[in-house]
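Engineer: I'll drop the sequence and a predicted model, then ask my questions.
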Amino acid sequence: MNLPSLKSADVKNKTVMVRADLDVPVKKNEMGEKRVSDTFRLEKMLSTVKWLMDKDAKIILIGHLKRPQSWDKKYSLQPVAKKISDLLGLKFIVIDEESKKLPHYPLPHVFFFKQDFRKIKHLLSELNPKDIAILENIRFYPEEEKTSEKFAEELSSIAEIYVNESFATDYHDNQVSIVKIPEHLPSFAGLLLEKEIKVLTKVLERPKKPYVLMIGGIKLSEKFEGLKGILDRCDYALLGGGIATLFFASRGYEVGTSVMEKSKVTDAKEFLRNYKEKIILPDDLVVASSPVAHESITVVSPDNVNPEQMILDVGPETIGKYSEYIKSAKTLLWSGPMGLFENPHFAHGTKALGRLFASRSSGAAYGVAGGGDTLDAIKMINVGEYIDHLSVGGSAMLQFLAGKPLPGIEALKK
């Protein structure tokens, strides 16, 4: 797939808008201050920012955090902007609503703008080459997810070039900052997006067989389209987490108080009917009356869960069975944990299978893993360096590997 490459663009002294993946975990520290707790996505994205700085571009970063309904300080990008400045080793300056002029310094700075970008266009025009302006959460604007043509024109008016560096978000077709800006500005794929597409295209078009998917997590709805397409291409899908629970419920099994998307039971039935030879379900399950009731932990067969129990991990027999599929694979794809891995009592399935997945990657098989929870699990077991490719995308990665068009990438092609 050929996308317009950033390296072909003349960006010297030009204002370049980068739509970035800024939706990263933000938590309060002991002092009550909000801090970014995981910088993986930011570090990956900064390869593009550093390249633009080297080419003397004036950089405007836009992105979102969570799903705010309006301007809500709880979802401000200020802590994310501060972390970006720390990672770049640049001074961080917050521009408040009273600022009439942008301060100028001999060295580049990171400026965070708290106000509506339409009110500070004159300040953005004062950026020096290598300076970085980070705008407030783009989802504070209701027009962002209404594909507003007027909003697209307003947003485009503050830059001369657009760069898409937002692969993880590229599975919704209603985001102005991803699908509409390319209609107004010369547009290019960021360095990370270009790499993602190159690597994932290899898996999409030329996967070595056997091709094994390991899929877990809670929400089938976010993975539905991707899972369907990948099941058409892969040899086996090893299910865990809430997705496996959902499939057991679709068979009429008791799943107790387990967390799952009840509205997707019918979809799970359809998957089992159409892909029964490919879908592999756990043979045993780790259950408890609640995630904190450790004294109640036991291992049961899938047809022996009682109404007071929760399914919280895959059991030892399942780990053994899944291991054989992973060992036989030449292409491996991982999306979602096998259980409640944040709790050490229910992390064994994710840890054991994650370690095996990593040990088979970069050699015996080609391994790709992606999605927020998956990357958190990989970080926890410290095996990221052994996996061929860690994708910043979760649902977007699955949709791409299913052969489904992604709206932002399609917009770059036009």
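Structural biologist: That came through, no problem. Keep in mind that what you see is a predicted model, and the values were worked out from it rather than measured. Numbering: from 1, shown residues only.

Engineer: going forward, measure contacts and count neighbours with C-alpha atoms only.
Structural biologist: Noted.

Engineer: where's residue 44, which helix or strand?
Structural biologist: In the assignment (DSSP states H and E), residue 44 maps to helix 40-54.

Engineer: residue 111 belongs to a helix?
Structural biologist: No: going by DSSP: H, G, I helix; E, B strand; the rest coil, the assignment for residue 111 is strand, not a helix.

Engineer: and residue 271, what does it touch?
Structural biologist: Residues counted as contacts of residue 271 (C-alpha atoms under 8 Å, 6 or more residues apart in numbering) are residue 228.

Engineer: helices and strands around the helix holding residue 44, which ones?
Structural biologist: The contact analysis (3 or more C-alpha pairs under 8 Å, 6 or more residues apart in numbering; DSSP states H and E) places helix 40-54 against strand 58-62, helix 191-205.

Engineer: which elements pack onto the longest one?
Structural biologist: The helices and strands touching helix 191-205, judged by 3+ C-alpha pairs under 8 Å, 6+ apart, are helix 40-54, strand 161-165, helix 395-401.

Engineer: quick one on the thing from earlier: the helix holding residue 44 vs strand 161-165, what angle?
Structural biologist: With axes from the mean of the first three to the mean of the last three C-alpha atoms, to 10 degrees defining the directions, helix 40-54 sits at 150 degrees from strand 161-165.

Engineer: in helix 40-54, which residues are buried?
Structural biologist: 41-42, 44-46, 48-49, 51-53 (16 or more other C-alpha atoms under 10 Å).

Engineer: farthest-apart pair in the residues you listed, please.
Structural biologist: 41 and 53 (18.8 Å; C-alpha to C-alpha).

Engineer: where exactly do the helices run in the chain?
Structural biologist: Listed in chain order, the helices of the chain (DSSP state H) span 40-54, 78-88, 121-124, 149-156, 176-179, 191-205, 224-233, 241-250, 265-274, 316-328, 348-360, 372-381, 395-401, 407-413.

Engineer: this is the other structure I want to compare:
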Amino acid sequence: MFLNLLYVTVLSLLSPVVLFRMIRHGRYRRGVGQKLLGLSEFAAARLRGEHEETIWLHAVSVGEVNLLPELVRRLSLQANGRAIVVSTSTDTGYDLAVKHFGEERVFFCPLDFTWAVSRTLRNLRCTRLVLAELELWPNLIAAAERLDCPVVVINGRLSERSASGYQRFGRFLSPTFGRLSAVGCQDDVAAKRFVQCGVESARAHVTGSLKFDNAPRSRDTSEVAARVNWAGVDAWHRVWCVGSTQAGEEEMALAVYHRLREKHPELRLILVPRHPERFDLVAELVVAKGDRVVRRSHNDSQYSDQLDSDEVILVDTIGELKHWWGVAHIATVGGSFGDRGGQNMLEPAGYGCAVSFGPNTKNFDTIAGRLLDGGGAVRVADEAELESFVRRCLEDIPAADDLGRSAQAIVDEHRGAYDRTLEMMGERCESLSTRRAA
């Protein structure tokens, strides 16, 4: 009851901001009924289809959703007649999940109100709840326990700051961690932090990062080839992709691009903003800086001419960045020059790009550290260092290629997390179910 009251209070305080974003950007409008009330019996029956029970996978947004296709494929082989359904919390995550799994298997995750999460679990007849990375919702996890539904965290990560915050409120949150049936952690450090927060030590497993397994293995795919052709890129070009960008990062990239292309006419730039509501703003920025913008969403057919130096490709679509990294030779991962904490740098690394990112990668510390320690990426502090990095990649191509090969080797070395995750899920959940049945 206390948590429900707290959530209502917070939502009330945030309601002006939420209302503004609903009107201005169209956010939060979709799935309101599912979020506030949970899944109705009718909606849950549609998701279950011909199956009596479900395995529910939850992924917050795009990054987490991208981890699920391979997991769903493998889980389907051992689902034992249960439907596999996927929830997400954001519009972009929902749209990508629909693209992967079909609308009949996807829904919006309920907010952590007791009535909403309990209704959803009951109507889905959920036998296993799988949370990607860490979505610690106390009411949801407690409701699952009451219904004898094991809760598993996969690809678990827990920063030092987050762990300290959870421990500060340990009296309230430790029982929630203790209810987790199994936690597959990205590394030993994360596993220790989960235990410190209340997870039983026997339930914390080091399975590695699914992002390593999910990283590309080769540029020789139809998806990459289609985008190379669409962009009019040829062997003479050196393509620089700046992806998952936040406000300020596109302007920095454009400034570097303008200075370098005078001496390096072979350089081409691709910008991929993180959030859809910024697509138009970034397009206007490109034009304001004196360039022509080629918008991916406005050109359904192949781009007919070779890309000129004063044309910047703006990828203003969802779920394509993974393939656009394969078009690039040089990659800069956005979200790392501000306070966001970085984005997934393993996709460009898997393609063998010369990878760089900014000073703040707190959300990907383990991955960034492995790439840096193995000579597979470069951290740059600011615009000046970014320009120096891109210039080196243009003037010393063998060194840039070596950087990319090192990145690929590191990715290959750490694959295997899906196998370890599924083994953990099978052993822990089946043994738990057997124990409870007894």
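Structural biologist: Thanks, I have the structure now. Since the structure is predicted, the reported quantities are computational estimates derived from the model, not experimental observations.

Engineer: need the TM-score between these chains.
Structural biologist: Scored against TM-score structural alignment, normalised by the length of the first structure, the superposed chains reach a TM-score of 0.35; 243 aligned residues with a C-alpha RMSD of 7.1 Å.

Engineer: can I get the helices and strands packed on helix 191-205 of the first structure in JSON lines including distance to residue 83 of the first structure?
Structural biologist: Formatted as JSON lines, those follow (distance: least, C-alpha to C-alpha, whole Å):
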{"stretch": "helix 40-54", "distance to residue 83 of the first structure": "9"}
{"stretch": "strand 161-165", "distance to residue 83 of the first structure": "18"}
{"stretch": "helix 395-401", "distance to residue 83 of the first structure": "25"}
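
Engineer: figure out which of those is closest to residue 367 of the first structure.
Structural biologist: Taking those one by one with C-alpha to C-alpha, helix 395-401 is closest: 13.2 Å.

Engineer: what helices or strands is the closest one leaning on?
Structural biologist: Using 3+ C-alpha pairs under 8 Å, 6+ apart, helix 395-401 of the first structure is in contact with helix 191-205, helix 224-233.

Engineer: could those helices be laid out in JSON lines, adding distance to residue 165 of the first structure and mean neighbour count?
Structural biologist: Compiled in JSON lines, these are given as follows (distance: least, C-alpha to C-alpha, whole Å; neighbours: other C-alpha atoms under 10 Å):
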{"stretch": "helix 191-205", "distance to residue 165 of the first structure": "6", "mean neighbour count": "17"}
{"stretch": "helix 224-233", "distance to residue 165 of the first structure": "21", "mean neighbour count": "19"}
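
Engineer: how about TSV for those, with distance to residue 274 of the first structure added?
Structural biologist: Formatted as TSV, those follow (distance: least, C-alpha to C-alpha, whole Å):
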stretch	distance to residue 274 of the first structure
helix 191-205	21
helix 224-233	10
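
Engineer: select, out of these, the one closest to residue 285 of the first structure.
Structural biologist: helix 224-233 (22.6 Å).

Engineer: could you give the angle of the closest one to helix 265-274?
Structural biologist: Going by the same axes, to 10 degrees, helix 224-233 of the first structure makes 10 degrees with helix 265-274.

Engineer: can you give me the angle helix 224-233 of the first structure makes with helix 191-205?
Structural biologist: When the same axes, to 10 degrees is applied, the directions of helix 224-233 of the first structure and helix 191-205 differ by 40 degrees.

Engineer: the second structure: strands as residue ranges?
Structural biologist: Using DSSP state E, the strands of the second structure run over 54-58, 83-88, 106-108, 126-132, 151-156, 182-185, 204-206, 238-245, 267-273, 292-295, 311-314, 330-333, 354-357, 378-379.

Engineer: packing partners of the last one?
Structural biologist: In this structure, strand 378-379 of the second structure packs against strand 354-357, with contacts taken as 3+ C-alpha pairs under 8 Å, 6+ apart.

Engineer: for the strand it packs on, packing partners?
Structural biologist: When contacts are defined as 3+ C-alpha pairs under 8 Å, 6+ apart, strand 354-357 of the second structure packs onto strand 330-333, helix 346-351, strand 378-379, helix 383-395, helix 397-413.

Engineer: if you set the cut-off to 7 Å instead, what comes out?
Structural biologist: strand 330-333, strand 378-379, helix 397-413 (3 or more C-alpha pairs under 7 Å, 6 or more residues apart in numbering; DSSP states H and E).

Engineer: how about a markdown table for the ones you listed, with distance to residue 68 of the second structure added?
Structural biologist: Shown next, in a markdown table, are those (distance: least, C-alpha to C-alpha, whole Å):
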| stretch | distance to residue 68 of the second structure |
| --- | --- |
| strand 330-333 | 22 |
| strand 378-379 | 29 |
| helix 397-413 | 18 |
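
Engineer: need the winner for burial among the ones you listed.
Structural biologist: Neighbour counts (mean count of other C-alpha atoms under 10 Å) averaged over each of these peak at strand 330-333, with a mean of 28.

Engineer: endpoints of stretch 298-314 of the first structure, how far apart?
Structural biologist: End-to-end distance of stretch 298-314 of the first structure (C-alpha to C-alpha, to the nearest Å): 11 Å.

Engineer: for the stretch 51-200 of the second structure, what spans make up the helices?
Structural biologist: 62-65, 68-76, 91-101, 114-124, 138-146, 160-168, 170-178, 188-197 (DSSP state H, counting those that start in this stretch).

Engineer: what's in contact with the first one?
Structural biologist: When contacts are defined by C-alpha atoms under 7 Å, 6 or more residues apart in numbering, helix 62-65 of the second structure is touched by residues 59, 92-93, 96-97, 132.

Engineer: neighbours of the closest residue to residue 117 of the second structure other than its chain neighbours, how many?
Structural biologist: Excluding the flanking residues, the one nearest residue 117 of the second structure by C-alpha to C-alpha, 6 or more residues apart in numbering is residue 140, at 5.4 Å. The number of residues packed near residue 140 of the second structure is 24, by other C-alpha atoms under 10 Å.
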